[in-house]
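Chemist: I would like the atomic coordinates for the input below:
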Amino acid sequence: MSPSETLKLLGRPIAYHPRLARLLGSVNAAILFGQLVYWSDKTTHELGIYKTAAQIEDETGLSAKEQETARNKLKAHGVLHETHKRLEHRLYFRIDFAAYDELVCKHLANSETENTESPNDESPNDKSEIPETQKGDSGIDKSGIREATNEVFAGEQMGDSYKGALDYSNRLLHKNTENIGTGVADAPTVPSEQVKKSKHANPDNVACWEAYARAYRDRYGVLPAANPKTRGQVATLVRYVGKEVAPSLAKYFLSHNDSWFVKSRHEFGCLLKNYQQVLTDMQRGEQMTQTKARQTESTQSNYEAAKSALAKLRAKGLA
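Modeler: Predicted coordinates:
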């Protein structure tokens, strides 16, 4: 029998998902992750899977050095936890499926954010790599607010997007701002024939943006920038949570005091990447900040330690 025929009969080929390689950082990381996932439901040990480097190399072909590099990538993504029992000379591996789910959701959110605008939602100018400032359209006036006339004109080319409608939103938000003392000037008057060009704007997306922009102005005294990226993010959020929830969620987001949100000035992308967390906090009426998360983790760690100690005492007949 030839070597090639023998190879076909050997079995046990290592298969991996190519998309996992992009998600986790390398082919080796994807191979190791897939192998550990395979063994995860085949052990009942509380610390997870026990495999020696030699066993993993026999199963995957990864050398000890390649395994170490792959493990570091998985740990950096938070999807792998290791417990080194030095007295037993054993290294246990545990896959964090919750962290993996979160990683995938964030990756999908980022991918949809970058590619969310369909051919009907972007003009030829938006696809160009030439900056808008070189196209004769600065896009932003001295106050940092996108000019309504340019936006409405672009809205004609954007099909079902709400590019033009955002100008109506901005003009609505600008109204009476001088009385509030924000220093934001009224948007320029738009000819009625140009306003008609925004009639195809998605009203659900506009409602979500208006709620966000109002809350943003109330908190920071200025309006958020409206551009193709934010428009795509708003459209994606509406798809994720529904048109009924999106406006109230966008408004609530500005009241959330998570340190990352505050540091990012409540940039809309933060909401899109963490919409499930913000939605849960809104529905529960509480905010899970980093400080509170650390406190919860510490409490859980203490509980697990006490539980483990009690189990050992019971095993010795002392409890």
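
Chemist: C-alpha only now, for contacts and for neighbours.
Modeler: OK.

Chemist: Give me the number of neighbouring residues for residue 314.
Modeler: 11 (other C-alpha atoms under 10 Å).

Chemist: and the gap between it and residue 307?
Modeler: Separation of residue 314 from residue 307 (C-alpha to C-alpha, to the nearest Å): 11 Å.

Chemist: same check, this time on residue 230
Modeler: Between residue 230 and residue 307 the computed distance is 48 Å (C-alpha to C-alpha).

Chemist: one more, for comparison:
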Amino acid sequence: MRRWLSRALVLIILCAAALAAAAWWWTRQPLALASDTVEVSIEAGTSPRGVAQAWVAAGVRTSPWLLYEWFRWSGQARQIRAGSYEIGAGTTPADLLRKMVLGDETLATVKLIEGWTFRQFRAALAKAEALSPTTAAMSDAELMAALGAPGVPPEGRFFPDTYAYSKGTSDVAVLRRALRAMQHRIDELWPLRPADSPLKSADEALVLASIVEKETGREADRGKVAAVFLNRLRIGMPLQTDPSVIYGLGTAFDGNLRKRDLLADGPYNTYTRAGLPPTPIAMPGKASLLAVMRPDPTKALYFVSRGDGSSEFSETLDQHNRAVNRYQRNQNGSK
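Modeler: Presented below is the predicted three-dimensional model:
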């Protein structure tokens, strides 16, 4: 009887070892997939069993029970992180678990461009890959309230950059990051302004930076463009910037800025009104913000496009008129 029990025990041990070896071997073999890649988004609080079932439902051709038992047997089942994951050919069960434990997510990105308006920002977010459009039905005012900034106009308040996010993330999350990023840039750069700056607040700097963003054709001219507008503000001269007028026209702008548009008074008409418009007219990047805080040293009050992306700067109206005749005769574009 004792000999029989010993043999049975040895047999059990051998079977267990064989089973463990088979399990180890299985975890190192590529999983069969229903397509080239398989994606799964794991919500916070999903059980390990639910995670296994989600992968199988998405296209991993194996038993959900087997996958779950692997998670459980590894001792790391409770370390699986929520997120968006993607696997391809050659991925083993061990690779799959490691990816989820490390939080090695598959991220999508959306690029928000300097000089875009908030309307363009929203359009880009609406088209962004796998970004949940939770703000689609919100007005601008409702959206700003949802972001914790009720009553704040949205234009210019979001920093243009490339934002990575987990697939299935709400667009509110991306907008909140962009809002905080812009505030961080302003807080960082506002103290750099010169003591004689005519700008009275960081909000005014943001407004002017948005104009500089739209008016700059070449990076090297940005500091001088900012200086021209700052010089005009100091002496009470109208900014006379076309992009502000165009912004005020909104959807009525058909691509041609006419003389009647420049004469029609309105809050964004910087030809008929001195000072800054009431809000930014676009989303400025860091370079434009920095140019407003640290403008180039110049007494120029005018600039005109040379037609190659660069600008000619002048201190007097006579110099400016000569530059206009040289570079922009019978054309628009002088400032």
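
Chemist: Got a TM-score for the pair?
Modeler: Scored against TM-score structural alignment, normalised by the length of structure 1, the superposed chains reach a TM-score of 0.24; 130 aligned residues with a C-alpha RMSD of 6.5 Å.

Chemist: all strands in structure 2, in order from the N-terminus.
Modeler: Using DSSP state E, the strands of structure 2 run over 37-42, 83-88, 107-111, 162-166, 302-305, 311-314.

Chemist: which of those strands is buried the deepest?
Modeler: Highest mean neighbour count of the strands of structure 2: strand 302-305, a mean of 23 (counted as mean count of other C-alpha atoms under 10 Å).

Chemist: For residue 7 of structure 2, which of the strands of structure 2 is the nearest?
Modeler: Nearest of the strands of structure 2 to residue 7 of structure 2, taken as C-alpha to C-alpha: strand 83-88 at 44.7 Å.

Chemist: same for that closest one, what does it pack against?
Modeler: strand 37-42, helix 93-102 (3 or more C-alpha pairs under 8 Å, 6 or more residues apart in numbering; DSSP states H and E).

Chemist: May I see the buried residues of the longest one?
Modeler: Looking back up the chat, that one is helix 93-102 of structure 2. 93, 94, 95, 96, 97, 99, 100, 101 (16 or more other C-alpha atoms under 10 Å).

Chemist: and the residues you listed as JSON lines, adding distance to residue 145 of structure 2?
Modeler: Shown next, in JSON lines, are those (distance: C-alpha to C-alpha, whole Å):
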{"residue": "93", "distance to residue 145 of structure 2": "45"}
{"residue": "94", "distance to residue 145 of structure 2": "45"}
{"residue": "95", "distance to residue 145 of structure 2": "43"}
{"residue": "96", "distance to residue 145 of structure 2": "40"}
{"residue": "97", "distance to residue 145 of structure 2": "40"}
{"residue": "99", "distance to residue 145 of structure 2": "37"}
{"residue": "100", "distance to residue 145 of structure 2": "35"}
{"residue": "101", "distance to residue 145 of structure 2": "36"}
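
Chemist: For the helix ranked longest in structure 2, buried residues please.
Modeler: In structure 2, taking DSSP state H as the definition, the longest helix is helix 2-27. Neighbour counts over helix 2-27 of structure 2 (16+ other C-alpha under 10 Å) mark 26, 27 as buried.

Chemist: for stretch 212-231 of structure 2, same thing?
Modeler: Of the residues in stretch 212-231 of structure 2, 212-217, 221-231 count as buried by neighbour count, 16+ other C-alpha under 10 Å.

Chemist: Which one's more surrounded, residue 230 and residue 307 of structure 1?
Modeler: residue 230 (17 against 11).

Chemist: separation between that one and residue 4 of structure 1?
Modeler: Taken as C-alpha to C-alpha, the span from residue 230 of structure 1 to residue 4 of structure 1 is 55 Å.

Chemist: How about residue 209 of structure 1?
Modeler: On the measure of C-alpha to C-alpha, residue 209 of structure 1 and residue 4 of structure 1 end up 61 Å apart.

Chemist: Neighbour count: the two, which is higher?
Modeler: Between residue 209 of structure 1 and residue 4, residue 209 has the larger neighbour count (other C-alpha under 10 Å), namely 29 against 8.

Chemist: show me the contacts for that one.
Modeler: By C-alpha atoms under 8 Å, 6 or more residues apart in numbering, the contact set of residue 209 of structure 1 is 166, 169, 234, 247, 250.

Chemist: I'd like to know which of those residues are buried.
Modeler: Among those, those scoring as buried are 166, 169, 234, 247, 250 (criterion: 16+ other C-alpha under 10 Å).
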